[in-house]
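> Below is the sequence, then the predicted model.
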Amino acid sequence: MPTIDIVELPTAEKLKLMESLWDSLCMAPVNDIHSPAWHAEVLTERMRRLDAGNERVSSWSEAKERIRNQVKSS
């Protein structure tokens, strides 16, 4: 397999590479992909907070707008 210096690639090429990697991962058998244990811990804690009424809930459109604003300001 050829090696490349990713740091030296133009942004457009980095995006193409990332898309290729993502497409490859999407085709992987489900049994080959495992979440780390801390993912389950975070989800359990968030569900506990949600059930207790201590977690903020947003619609998808509100969340996208909040993310866009964060990206614009950084």
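Perfect, I can see it now. Numbers count the residues shown, from 1 in each chain.

> For the rest of this, base every contact and every neighbour count on C-alpha atoms.
Will do.

> Can you tell me how far the spatially most central residue of the chain is from Lys16?
Geometric centre of the chain, nearest residue: Trp22, 11.0 Å, by Cα atoms, centre = their mean. According to Cα to Cα, to the nearest Å, Trp22 stands 10 Å off from Lys16.

> putting a second one here so we can go through both:
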Amino acid sequence: MSYSLPLHKMTLAEKIGVMEEIWEDISKVSGEYEPPFWHAQILDERKRLAETGEVGFTDWETAKREIRESVS
């Protein structure tokens, strides 16, 4: 089954609205989806890196400020 939306004619608000409707529907049946095996591998690796201190974390406010600074 294939669907096509007139994305080039839609406003950003319309596109986000469609995504929200799709996400709301998906969240109702999330138990039916099993993520691919490689997702678990990536999460395991990221957990290992965090536990060994090879990567750090930034609080959300700092991250937003750094992103804004890098794109302006």
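Thanks, I have the structure now. A quick note: this is a predicted structure, and the numbers were derived from the prediction, not measured.

> picking that back up, any idea which helix or strand carries the residue nearest to the centre of the first structure?
Using DSSP states H and E, the element containing Trp22 of the first structure is helix 11-26.

> re earlier: list the contacts for the residue nearest to the centre of the first structure?
For Trp22 of the first structure, the contact set (Cα atoms under 8 Å, 6 or more residues apart in numbering) is empty.

> That one and Leu43 of the first structure: what is the separation?
Trp22 of the first structure is 23 Å from Leu43 of the first structure, where distance means Cα to Cα.

> Next: Leu50 of the first structure.
Taking Cα to Cα, one finds Leu50 of the first structure at 10 Å from Leu43 of the first structure.

> and if you look at Asn69 of the first structure?
Asn69 of the first structure sits 25 Å away from Leu43 of the first structure, going by Cα to Cα.

> ok, now Ala63 of the first structure?
According to Cα to Cα, Ala63 of the first structure and Leu43 of the first structure sit 18 Å apart.
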